[in-house]
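J.: heads up, no residue letters with this:
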């Protein structure tokens, strides 16, 4: 298929895109009739030389258009005027060409003609994403061989390393000239990685930030089998599940109606964001609560994004939801109510995958970053699972400074992996701290050939 057929000529609320913007469907399984929807935003300058980045939001089952493209790191951003867009001054497209993929099928405008495809897990999600990339490079051959990075957040903690491993596995043994995907590494933020360590870290984070009582913390740590719990929900088993559920419920009651995705930001008082059936405290979700953005505050951005993508003129402009596969299950949603994701995969640790990826030669570059006021996948859990990898520290903990001259966060380098915090950022780092997020991302990419990568952070 010719990429020109996917080119967006006019974006409602903005006009003619200033740089290349493409969107449409890529079939990943002809037999099942399964296709994934994507938006591809070329870099604002020097698109022919800058790297290619794939962005994957979490969920599992949340859209990379709602999160990544229109409220976090894409080139456009909603305004207070309904239906109008503005420039995102900290768009990652200033440093890279970025693909936003709605994955797996039944997320956003992605679809399947086989209803059982709603039952999905990590393996098929990674395999479909790999097929998508194969088809993408056929559609955009100029990007074959370009430096390629995978990035994401939240349940992207599974999507991102699993896709990296899928690429490594499928290309293993092939000469460089035959490798379609020039994988350099990945970046993943507030990554759901290991249920036991992430959940115990969440309990301690809530307690250390004065959100829950001493007794509730002690009770949860004593009674819960954290390997079978997603944040604020889950199947409690083996260790007195009723007692565990009691303490988790008590914790949510003690915290009150806060924004668990950014504990110091207000919540949206317009509950229309929940009218599509999503739960305010849905585990691992993408942009379920709107968060503080530098220089402005929009606590109800979910409503604006959902309204925008459900406009017929927007869908026509983006080549989405066309009549031959119109969505049969209602309006476009930021997080799917159709996807039935594998609970086994949800609770599986990603540490074995990290160990496989750390052994790859030539080595991949891995940046794990964490907003330090996220209460759903907090920084404490991330530090615990990184420690569990047993990697030697090559450069110790230290502050990094953003472009404003302020401390942007802290960084520690291990053999094969770099960990960075982003100060005052929530679960969706590019949204809650846009300048710091862009600085971290852009400086990381520029240092791709540097042996001392974190010198530039």
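T.: It's in. Owing to the predicted nature of the structure, the values given are computational and were not obtained by experimental measurement.
J.: Only C-alpha atoms from now on, for both contacts and neighbour counts.
T.: Fine.
J.: So residue 424: helix, strand or coil?
T.: The local conformation at residue 424, judged by DSSP: H, G, I helix; E, B strand; the rest coil, is coil.
J.: what's near enough to touch residue 187?
T.: 149, 150, 151, 152, 366, 367, 368, 369 (CA atoms under 8 Å, 6 or more residues apart in numbering).
J.: Quick check: which helices or strands does the host helix or strand of the third one pack against?
T.: Right, residue 151. Assigned by DSSP states H and E, residue 151 belongs to strand 147-153. Judged by 3 or more CA pairs under 8 Å, 6 or more residues apart in numbering; DSSP states H and E, the packing partners of strand 147-153 are strand 52-56, helix 156-171, strand 182-189.
J.: A further structure is provided below for comparison with the first:
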């Protein structure tokens, strides 16, 4: 609601953009808040005066948190399939955990602890990227996860796991935390005006429970598809956090008719950039070799993806 109010006021402040097509994009938790914002715009456009109408056309979300059951199932399957966890750990999770229910047993929590222990030594957000060897408190904190239980809101009770950095420089989070805690930087940004007693961090240990979100965004996606909103879902295939396996399970659960199945798409260098599945009302795209934040790892392919989304054109299925 706050984001919607901001947009309405922004267009009033900059009316020269009022007639432009409007799109939204995001990744990770954006699998929730982008469709939710899209739904708010979609619904309100039917009832607001012309002065508040937003010319909304579509959105794209990447490695997106969309459905608790399939996201959790998919990340465990991905870890086993990519030789991250042992057969024993995988089998124990399958026996002890039921991701279709919000209720968590102690046995499941213990089984998942063994799963997360492996990600203490590799980067969950980019399976084949190096980890940060910095001795900073930020890096040290990332090496000490403390599992408090499985929750429908994935990782909200898995302390610090959403802090791990991704990207070609695995210490990026260290740099930004140092920079954004500088008093002169905070003053320039008009941040921390209340002088809180703890430092800024990417994800807070103080406010660390996300408990007010729906377990699935699939009803919202179905509604927006039926309303003619353009939707693209993309997935970097080396991300272990919301991996391609999870997204595929989620889209299968969505149940849209497949128009064109598993088709390669090509980059400007005549290489396979990934694969696509065209569903009725939705396009799914994988990006080869990209981690959780696709543009960080594959900027050229990400730009190609965005351009084709905005133009409403399929990615090239043959070398060009």
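T.: Yep, that arrived. Note that the coordinates shown come from a computational prediction; the quantities given were computed from them, not determined experimentally.
J.: And the TM-score between them?
T.: The TM-score (TM-score structural alignment, normalised by the length of structure 2) is 0.86; 306 aligned residues with a CA RMSD of 2.7 Å.
J.: related to what we said a few turns ago, deepest of the helices and strands packed on strand 147-153 of structure 1, which one?
T.: Of all these, strand 52-56 has the most neighbours on average by mean count of other CA atoms under 10 Å, namely a mean of 26.
J.: What's residue 44 of structure 2 aligned with over in structure 1?
T.: If you follow residue 44 of structure 2 across to structure 1 using TM-score structural alignment, you land on residue 170.
J.: Confirm that residue 353 of structure 1 sits in a strand.
T.: No - under three-state DSSP, residue 353 of structure 1 sits outside any strand and is assigned helix.
J.: Show me what it aligns to in structure 2.
T.: Taking TM-score structural alignment, residue 353 of structure 1 has residue 220 as its aligned residue in structure 2.
J.: can you map out the helices along the stretch 151-300 of structure 2?
T.: Using DSSP state H, counting those that start in this stretch, the helices of the stretch 151-300 of structure 2 run over 172-180, 183-188, 218-226, 244-254, 294-297, 299-311.
J.: Could you give the residue range in structure 1 aligned to the fifth one?
T.: Okay, so that is helix 294-297 of structure 2. Aligning helix 294-297 of structure 2 against structure 1 (TM-score structural alignment) gives residues 429-432.
J.: What separation do you get for the equivalent of residue 388 of structure 1 over in structure 2 and residue 285 of structure 2?
T.: Aligned counterpart of residue 388 of structure 1 in structure 2: residue 253 (TM-score structural alignment). Counting by CA to CA, to the nearest Å, the gap from residue 253 of structure 2 to residue 285 of structure 2 is 17 Å.
J.: For these two, indicate the residue with more neighbours.
T.: Each of residue 253 of structure 2 and residue 285 has its neighbours counted (other CA atoms under 10 Å); residue 285 has more, 24 against 12.
J.: Disregarding residues adjacent in the polypeptide, which is nearest to the aligned residue in structure 1 for the more buried one?
T.: Here residue 285 of structure 2 is matched to residue 420 in structure 1, going by TM-score structural alignment. Nearest non-adjacent residue to residue 420 of structure 1, counting by CA to CA, 6 or more residues apart in numbering: residue 411, 4.2 Å away.
J.: corresponding residue for the one you found in structure 2?
T.: In structure 2, residue 411 of structure 1 lands on residue 276 (TM-score structural alignment).
J.: quick one, the strand holding residue 151 of structure 1 and strand 182-189 angle?
T.: Strand 147-153 of structure 1 runs at 20 degrees relative to strand 182-189, counting by axes from the mean of the first three to the mean of the last three CA atoms, to 10 degrees.
J.: Which residue range of structure 2 does strand 147-153 of structure 1 align onto?
T.: Against structure 2, strand 147-153 of structure 1 falls on residues 21-27 (TM-score structural alignment).
J.: Give the buried residues for the matching stretch.
T.: 23, 24, 25, 26, 27 (16 or more other CA atoms under 10 Å).
J.: Now do it: distance to the chain's middle.
T.: Stretch 21-27 of structure 2 has its C-alpha centroid displaced from the chain centroid by 14 Å (CA atoms, centre = their mean, to the nearest Å).
J.: Closest to residue 317 of structure 2 out of the buried residues of stretch 21-27 of structure 2?
T.: Residue 317 of structure 2 lies nearest to residue 25 out of these, by CA to CA, at 23.5 Å.
J.: That closest one reaches residue 34, doesn't it?
T.: Yes - between residue 25 of structure 2 and residue 34 there is a contact at 7.0 Å, judged by CA atoms under 8 Å.
J.: Perfect, that will be all.
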